[in-house]
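In: predicted model and sequence below, questions to follow.
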Amino acid sequence: MRVVIAEDSVLLRAGLELLLTDAGHDVLAAVDTAPELLAAVARHEPDLAIVDVRMPPTFSDEGVRAAIVIRAQHPSVRVLVLSQYVEERYAADLIADRTAGLGYLLKDRVADVDTFLEAVTQVGEGGTALDPEVVAQLLLRSRRSDGLDRLTEREREVLALIAEGRSNRSIAVDLVIGAGSVEKHISSIFTKLDLPPEDSGHRRVLAVLRYLGSDLGSR
């Protein structure tokens, strides 16, 4: 993929550039301020922008505000936000419009190279990669349980494992059921929660948000 990086830490920026290059991606620009990020995106129209939340001059929210601008003005550019903390209000703004092609990871996850590169690929291909802590914080803003009472006990178990970030294969192993059964349960969950028939990644995130905002998710 063609990537632009915005990170004010010289060491982390260089590390990300080396990591992405070694993984076969083309790093078009590596900058340390939000204005430079916006200029680089406008100039290169990359596949993916990796953005630090806090950058100069105030080190508050310049990066995430720039990410929101990119999402609005360059809809074809995927955005992966990296943050030391969950910027709850701006994370909600990022997700409010659409979750496709969006990632929000805490920097602790970047230390796990495989997890980070997997998120880069997932977001770059139009998917969603949200840190579980980000999801949990967002759900403190809006706690809902609509439709969860329609789920069977098995469907609730499947949804709980999805909320833990488990893959379908991992869920099948944990519950000792076939992969086909997991897919059927997930399809039923989407239907019962009245989630729109969009890409599965999007509906998966919405289902997790619904679950974590309920009494079930707080147990």
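Out: That came through, no problem.
In: going forward, measure contacts between C-alpha atoms and count neighbours the same way
Out: Will do.
In: in the protein, which spans are strands?
Out: 2-6, 26-31, 48-52, 78-83, 102-106, 128-130 (DSSP state E).
In: name the helices or strands packed onto the fourth one?
Out: To tie it back to what came earlier, the one meant is strand 78-83. Where contact means 3 or more Cα pairs under 8 Å, 6 or more residues apart in numbering; DSSP states H and E, strand 78-83 is packed against strand 48-52, helix 62-73, strand 102-106, helix 113-124.
In: redo those as TSV? Include mean neighbour count and distance to F190.
Out: Output for those, formatted as TSV (neighbours: other Cα atoms under 10 Å; distance: least, Cα to Cα, whole Å):
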stretch	mean neighbour count	distance to F190
strand 48-52	28	29
helix 62-73	19	26
strand 102-106	25	21
helix 113-124	18	21
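In: now those in a markdown table, with distance to V182?
Out: Listed next are the helices and strands packed on strand 78-83 as a markdown table, based on distance: least, Cα to Cα, whole Å:
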| stretch | distance to V182 |
| --- | --- |
| strand 48-52 | 31 |
| helix 62-73 | 33 |
| strand 102-106 | 25 |
| helix 113-124 | 21 |
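In: H202 is nearest to which of those?
Out: In terms of Cα to Cα, the element of the helices and strands packed on strand 78-83 nearest to H202 is strand 102-106, at 10.0 Å.
In: quick one: contacts of that closest one?
Out: 78-86, 91, 95, 119, 123, 126-131, 134 (Cα atoms under 8 Å, 6 or more residues apart in numbering).
In: adding another structure so you can compare the two:
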Amino acid sequence: MRIVIAEDLLLLREGLVRLLTDTGHTVVAAVDTAPALLDAVAEHRPDLSLVDVRLPPGYRDEGLRAALELRAADPLTRVLIVSQYVERAYAADLLADGRGGVGYLLKDRVTALDEFLDAVERVAAGGTAMDPEVVRQLLTRNDRHDGVSALTAREREVLDLMAQGLSNSAICAALFLAPVSVEKHITNIFLKLGLPPADDSNRRVRAVLAYLNQS
């Protein structure tokens, strides 16, 4: 896999380069500013971009806004945000375009190498990888949505895991539920949130992420 990294901390940037190289990937560019990220993606057309939220010169949300710009220019651009912060407004915009191929992980919660590499592979393949804390904050932001109040506690748990990108079988394992129960909960969630069905393979991701962007 060909990867671009945008991270302003030198040690972390070089650590990511080493980690990804050692696990069989190719880092085609490692940059430290948002403009350099845009240039690197335009030049190399990577399979995935790993992006920090706060980059020079302002150290506010330059990386996330650059990721949005990349996705607007090419919806198939794969972006995995790895940050210390949850920028809710822009994060919702990034995650809720419904196309998949996006993720948002918090640095201080990435403690398992296998989980991080799984997130990298999942996002590059067009799926999603969302930190549970990011999901929690986005769901909290949207508690005013009428459909949320209609969800049972179990349905909210299922929705949370769906938004993280878990499959039905993974949700079964996490909540100790039978497959038929999980399928029933998911059906109820979509009905209560007023999310119509679709035939594409990203139906669950598209619907959940679209919901996360509602206010």
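Out: Nice, thanks for sending it over. The shown structure was predicted, so the numbers you read here are calculated from the model rather than taken from an experiment.
In: after superposition, what's the TM-score here?
Out: Remark: TM-score between the superposed chains equals 0.81 [TM-score structural alignment, normalised by the length of the second structure]; 207 aligned residues with a Cα RMSD of 2.7 Å.
In: hmm, back to that, tabulate the strands of the first structure (CSV), appending distance to S167 of the first structure.
Out: Putting the strands of the first structure into CSV (distance: least, Cα to Cα, whole Å) gives the following:
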stretch, distance to S167 of the first structure
strand 2-6, 27
strand 26-31, 28
strand 48-52, 24
strand 78-83, 20
strand 102-106, 17
strand 128-130, 13
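In: out of these, the one nearest L209 of the first structure is which?
Out: Using Cα to Cα, the strands of the first structure put strand 128-130 closest to L209 of the first structure, at 10.8 Å.
In: what are the contacting residues of that closest one?
Out: 99-105, 119, 122-123, 201-202, 205.
In: check the mean deviation of it from the second structure.
Out: For strand 128-130 of the first structure, the mean deviation from the second structure after alignment is 1.8 Å (mean Cα distance after the TM-score superposition for the first structure).
In: which parts of that strand are buried?
Out: Neighbour-count burial for strand 128-130 of the first structure flags T128, A129, L130 (criterion: 16 or more other Cα atoms under 10 Å).
In: straight-line length of stretch 158-176 of the first structure, end to end?
Out: Start-to-end span of stretch 158-176 of the first structure (Cα to Cα, to the nearest Å) is 12 Å.
In: which parts of the first structure are helices?
Out: Ranges of helices in the first structure, per DSSP state H, are 10-22, 34-44, 62-73, 88-97, 107-110, 113-124, 132-139, 153-163, 168-175, 179-192, 200-212.
In: for the fourth one, what is the distance to the chain centroid?
Out: For helix 88-97 of the first structure, the separation from the chain centroid amounts to 11 Å (computed by Cα atoms, centre = their mean, to the nearest Å).
In: give me the mean distance between that helix and the second structure.
Out: Helix 88-97 of the first structure sits 2.5 Å off on average (mean Cα distance after the TM-score superposition for the first structure).
In: check the longest one too.
Out: Taking mean Cα distance after the TM-score superposition for the first structure, the mean distance separating helix 179-192 of the first structure from the aligned residues in the second structure is 3.0 Å.
In: which strands and helices sit next to that helix?
Out: Secondary-structure packing of helix 179-192 of the first structure (3+ Cα pairs under 8 Å, 6+ apart): helix 153-163, helix 168-175, helix 200-212.
In: in the last one, what counts as buried?
Out: Put plainly, it is helix 200-212 of the first structure. By neighbour count on 16+ other Cα under 10 Å, the buried set for helix 200-212 of the first structure is G201, H202, R203, R204, V205, L206, A207, V208, L209, R210, Y211, L212.
In: ok, now the shortest one?
Out: Residues of helix 168-175 of the first structure classed as buried under the neighbour-count rule (16+ other Cα under 10 Å) are N168, I171, A172.
In: okay if I get these as CSV plus distance to L139 of the first structure?
Out: Shown next, in CSV, are the buried residues of helix 168-175 of the first structure (distance: Cα to Cα, whole Å):
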residue, distance to L139 of the first structure
N168, 23
I171, 23
A172, 27
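In: rewinding a little: what is the nearest of the buried residues of strand 128-130 of the first structure to L139 of the first structure?
Out: Nearest to L139 of the first structure, judged by Cα to Cα, of these is L130 at 12.7 Å.
In: how near is the closest one to F116 of the first structure?
Out: From L130 of the first structure to F116 of the first structure the distance is 11 Å (Cα to Cα).
In: cool, P196 of the first structure as well?
Out: 28 Å.
In: what does D47 of the first structure give?
Out: Using Cα to Cα, D47 of the first structure is found at 16 Å from F116 of the first structure.
In: do the same with K184 of the first structure
Out: K184 of the first structure is 29 Å from F116 of the first structure, by Cα to Cα.
In: hmm, who's touching stretch 23-32 of the second structure?
Out: 1-9, 13, 17, 20-21, 37, 40, 44, 46, 55-56.
In: re the thing from before, which of the helices and strands packed on strand 78-83 of the first structure sits closest to L148 of the first structure?
Out: strand 102-106 (25.9 Å).
In: what about that closest one, how far off from the second structure?
Out: Looks like 1.1 Å for strand 102-106 of the first structure (mean Cα distance after the TM-score superposition for the first structure).
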